[in-house]
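Enquirer: Can you look at this prediction? I've put the sequence above it.
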Amino acid sequence: MRATTGGVTEPSSAPEEALPDENFKPEQLKFQDIVSLWVTQILQTYGGKESKDNAPVCEGVIDDLVGGPIFLALYPYFRRYGGVFKLAFGPKVFMVLSDPVIVREVLKEKPFSFDKGVLAEILEPIMGQGLIPAPYAVWKNRRRQLVPGFHKAWLDHMVGLFGHCSNELVRNLDKSAEDGEVVDMEERFCSVSLDIIGLAVFNYDFGSVTKESPIISAVYNCLQEAAHRSTFYFPYWNIPFATDIVPRQREFKQNMKIINETLNGLIQKAQKFEGTEDLEELQNRDYSKVKDPSLLRFLVDIRGADVTDSQLRDDLMTMLIAGHETTAAVLTWGLFCLMQNPELMKRIQADIDEVMGDDDRTPTYDDIQKLESVRLCIAEALRLYPEPPILIRRCLEDVTLPKGAGDAEVTLIKGMDIFISVWNLHRSPECWENPEEFDPFRFKRPFANPGVKDWAGYNPELFTGLYPNEVASDFAFIPFGAGARKCIGDQFAMLEATIAMAMVLRRYDFELTTDPKDIGMTMGATIHTEKGLPEMIATREEMRDAKLDIGYRDFCAHLLIPLNECRRKSFFLPWKCEHERHVYEKCQYKEYMKRVAAMKASKE
């Protein structure tokens, strides 16, 4: 790997030549386009008419939409029909794309032949015309204003902020470890990532690691409503007065009021103070000496009098949701994977110890550059559990696709809805060796497959930043999207996740309190666990201080420490410490039965 030297790399963005000129206007869909598409699809799928798109057809069942996460339902179809197929639900048809060559065509070569389609319709009530759901004209203006905010000086300062918030998480976990509590690490990661977004973007302390506030609850409920709307087959919420009659829609309306009032208050507060409008001065300022280093402050300064509350609100809402959901999810699934590979976790912890030493400090940017194994774990978690697992587009004009791994030349018809299945792409046996395995160091090895026509394979020599992106993988790995509409916060998210993961692994050993198969998955804005990630934790320092042999540093270690302490204090009298011994031995028995069950299952 060629590590980037110096300061933080600039955020990824589309090359300037990929953007159309100022006079460009994308095609617009008309009502007759949609009607024509529906009629064509019905006749092709059910009437025997010759296929215009030439794609294999898979007739979905309603359970694919409402019976569980849809990205899981798409994978068996992908293995059967290949990298491009048509999923039909009556007259409604989605083209599912899971081939890197085809994905490259859509995201990089012809990004403005598509808009966000269904996704924009779902997110508009929440994000307004923020960067994610915005149509081209709005997106172009938004992006031009937002990208400079993620500049080097600001990201350098954010590294310290990430460490500060992660320290709060560590202190909170210390108390849980001391009390022997079962900890839901998904909830803790959600809290710390929300606190980071609050301070970094708004200069607002949610304090969610230690308490819950109404806006936190409102944000999560709105995300759940967005997930509900993305899978419900009829948009009943658009019916007049539905937001006043339907209970869940009344709750959504109330939650949006809480969020809007909070964001509008922060915007008004930021606008009271005058700042400079000089971009170069803003990007070169010493943020350690700035009272309000938030992205909101930067946006208010650079936009000057032209900024509207509505524009800022949409931008901030987008960053609030997108900014904390992705990081929390990748930390959750990264830790989940590491807990199932204790030897790998020990290796990662040893790497962290070597870089950080014995000093009780937070990582610097130089440390992050050296913590390659931690960054690779984050990348591998994003490969196995991409956030989001599906990218949604709608075709604005007919687009003929390259063949890729397939044999047919497929045409996307104007008005057709597209699912880019990142889940399928990241787990494709055509693109990855042993794709179901958690193997962070796969990113240091090249991989090629001549069977995928025009795909360059994965080349570690092109891995030059904080993570291996779509360039190194030739669009087989797109954790933050790709092309002109790629996520502008990818560097921010990788820095944040690397620091948080390094700080918790440096201090704690983790073990699940349930069978990994019982964790389950559900889909909101990202992939969540179905029932949380319950774990027992003991600090590595506690186990060292208690002089526990390596063989006893397991799930029950937090119970052995007080038992040994009691034994020493009672001079090892056998009738003492009955309660502590009973609790520890019960834990050991449960662990033994789990191992027996796992052994039986492996032989079946």
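Expert: Great, that's in hand. Only a predicted model underlies this, so the values are computations on that prediction, with no experimental measurement involved.
Enquirer: alpha carbons only for contacts and neighbour counts from here, please
Expert: Noted.
Enquirer: Buried residues of stretch 158-165, list them for me.
Expert: 158-165 (16 or more other CA atoms under 10 Å).
Enquirer: er, stretch 324-342 actually
Expert: 324-339.
Enquirer: Show me how far that stretch is from its chain's centre.
Expert: Here stretch 324-342 is found 10 Å from its chain centre; the criterion is CA atoms, centre = their mean, to the nearest Å.
Enquirer: who touches it?
Expert: If you take CA atoms under 8 Å, 6 or more residues apart in numbering as the criterion, stretch 324-342 is touched by 185-186, 189-190, 193-194, 196-197, 344-345, 377-378, 380-382, 385-388, 438, 493, 496-497, 501, 510-512, 525-528, 533.
Enquirer: here's the one I want to compare it with:
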Amino acid sequence: MLETLISLLVNLLLVACGALVLLYVAGTWNYDFFSRRGIPSTRPRWPFAGDFLATFQGRSFVDVVGDLYARGRGQGLFGVFELSARPLLMVRDPELIKVIAVKEFDSFVNHRSFASEKNDPIMGRNLFNLKDQTWKDLRSTMSPAFTTSKIKTMMPLISQCAAQFTATLREKYLSSEEGALEKPLESNMKDVFTRLTNDMIATAAFGVTTDSLKDPDNDFYTQGQRVTNFNPTYLFAYFTFPKLAEFLGLRIMDEESSNFFHNLVHGTMSERQKRGIVRPDMLHMLMQAREGRLTVEKQDAAEDERARGSATKLTDNDITALSLIFFLGGLDTVSVALSFAAVVLAHHPDVQRRLQAEIDDVWEEADGPPTYEAVHKMKYLDAVVSEVLRMYPPAFATDRICQKDITLPAGAMSKPASIKKGTNVQFPIICLQNDPDYWSEPEKFDPERFNDENKHKIKPYTYIPFGLGPRLCIGQRFALLELKVALGHLLRGFALLPSPRTAFPVEWAVGGAGISPKGGFWCGLAPRAH
């Protein structure tokens, strides 16, 4: 009996050991993916975990990516592994970034999917999510709507929102205890700026007028927050196991929000068609595109070769999805950039005063809010915005999927490399833009990097806050206009002061898919006298 029991225990132990060995092999078999191809890479310590396990152990995602980027120092290409132990090729050499994103673009057309068109018909038709010829056709259709002349027509709408925003802030200040005591009004700038960008996009994209500071629970703001606050588990599922995520019916955008924006867009279009309403906003341009009447001016065609006009007929879901591009590409990203700008300027009063002097001069010359041309000529404002986007790019990385086997040429830091179809390629934007190999004292906030004398010294493809190549962010011009108009109105009306609630230099917050400082974005606001 005893011998039988011992034999059973031994057999169970052998089975358990065998299972552990098999589990280890299953979790590590692909860890030589890059070494087999002669590409320097990491060797993760744990099966399945990859190189990003530390993000679940109290470290920020940005810090983990920065550490991996540093480990590849001196290498043009460096292999790492995601949490699912999937290979991820980090590209560090600007010349190779140019090859992948521009010269060999046809081999690297697509991003990874983050939604299924089958389960999520609106989010699945988002321009970032579309692939191959479908993306090319829709991008070509949309490009004329994002040219300079079209964005310029939206300037009055954006400026009106910013003026309303500043006036409401002043009302809040005067009605607050701090205002009565003539002390700065401490504000969570991320919340404040999210409400501003919500109102800008509501009016410029959807033709809806809101004041989210006065009416904080309006339907448009509430639904917008639901749309932009993605479920990180679902995103991870689509990035790592897209077929399984689609099979499980996972949706990035819930049905209520989907119905809200669909009904809003098509109700507004129906009303405009019945009453002959013409309004200089994105929805009007999408209606023109659907009818084949969205024209391309000569100057726009010259500045953007992709502005070729309609290439595909827009469906109802296309119009809703394209309107939501403004939300996905312009709400959280712009509010984050504005929030970082506020924190940085609060801690750099000399830069803030110089910027306010430029803003005051332009406002006084225009005898009120400036025109699009006047904002475009504000060189120091442009330099400040550019430096904020260098240090704190809201899209801190972007990717491409290799479409077919290809051999990349030798770079400044790498030998020729064979890249297999299906390999995920990453451009770590925040690392490149803060790399001491390319930027002198990258931790220093210095707008002079982007003045007329210095900006030509910037190494190409080391400054890519909006991406690059044919998949450059289609809303870049609109986002920059939002940033500049919002900062202009805010700094015309207020001085920004440091808050002890937000540490500077910035320490990264743990958790979330974006970038933010520990404790949030807090500043003091003190009204300026004119």
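Expert: Structure's in. What do you need? What you see is a predicted model, and the numbers here were worked out from it, not measured in a lab.
Enquirer: about what we covered before: when you check the buried residues of stretch 158-165 of structure 1 against the helices, which ones overlap?
Expert: Using DSSP state H, the subset of the buried residues of stretch 158-165 of structure 1 located in helices is 158-165.
Enquirer: Among these, find me the one that's closest to Glu372 of structure 1.
Expert: Val159 (16.3 Å; CA to CA).
Enquirer: And that closest one, what's its match in structure 2?
Expert: Applying TM-score structural alignment, one finds that Val159 of structure 1 aligns to Met155 in structure 2.
Enquirer: repeat for Ile132 of structure 1
Expert: Match for Ile132 of structure 1 (TM-score structural alignment): Phe128.
Enquirer: Could I get the contacting residues of its match?
Expert: Contact analysis of Phe128 of structure 2 by CA under 8 Å, 6+ apart lists His111.
Enquirer: give me every residue that touches Gln145 of structure 1.
Expert: 299, 303.
Enquirer: Tell me where the stretch 451-600 of structure 1 has helices.
Expert: With helices called from DSSP state H, counting those that start in this stretch, the stretch 451-600 of structure 1 shows them at 470-473, 490-507, 540-545, 557-569, 578-603.
Enquirer: out of the ones you listed, which comes closest to Asn255 of structure 1?
Expert: helix 490-507 (26.0 Å).
Enquirer: residues in structure 2 aligned with the closest one?
Expert: Using TM-score structural alignment, helix 490-507 of structure 1 pairs with 476-493 in structure 2.
Enquirer: Nearest to the spatial middle of structure 2, which residue is it?
Expert: Nearest residue to the geometric centre of structure 2 (CA atoms, centre = their mean): Ala395, 3.5 Å.
Enquirer: need the helices of the stretch 451-600 of structure 1 in CSV with distance to Pro460 of structure 1 and mean neighbour count, can you?
Expert: Output for the helices of the stretch 451-600 of structure 1, formatted as CSV (distance: least, CA to CA, whole Å; neighbours: other CA atoms under 10 Å):
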stretch, distance to Pro460 of structure 1, mean neighbour count
helix 470-473, 6, 21
helix 490-507, 18, 22
helix 540-545, 34, 15
helix 557-569, 40, 18
helix 578-603, 35, 13
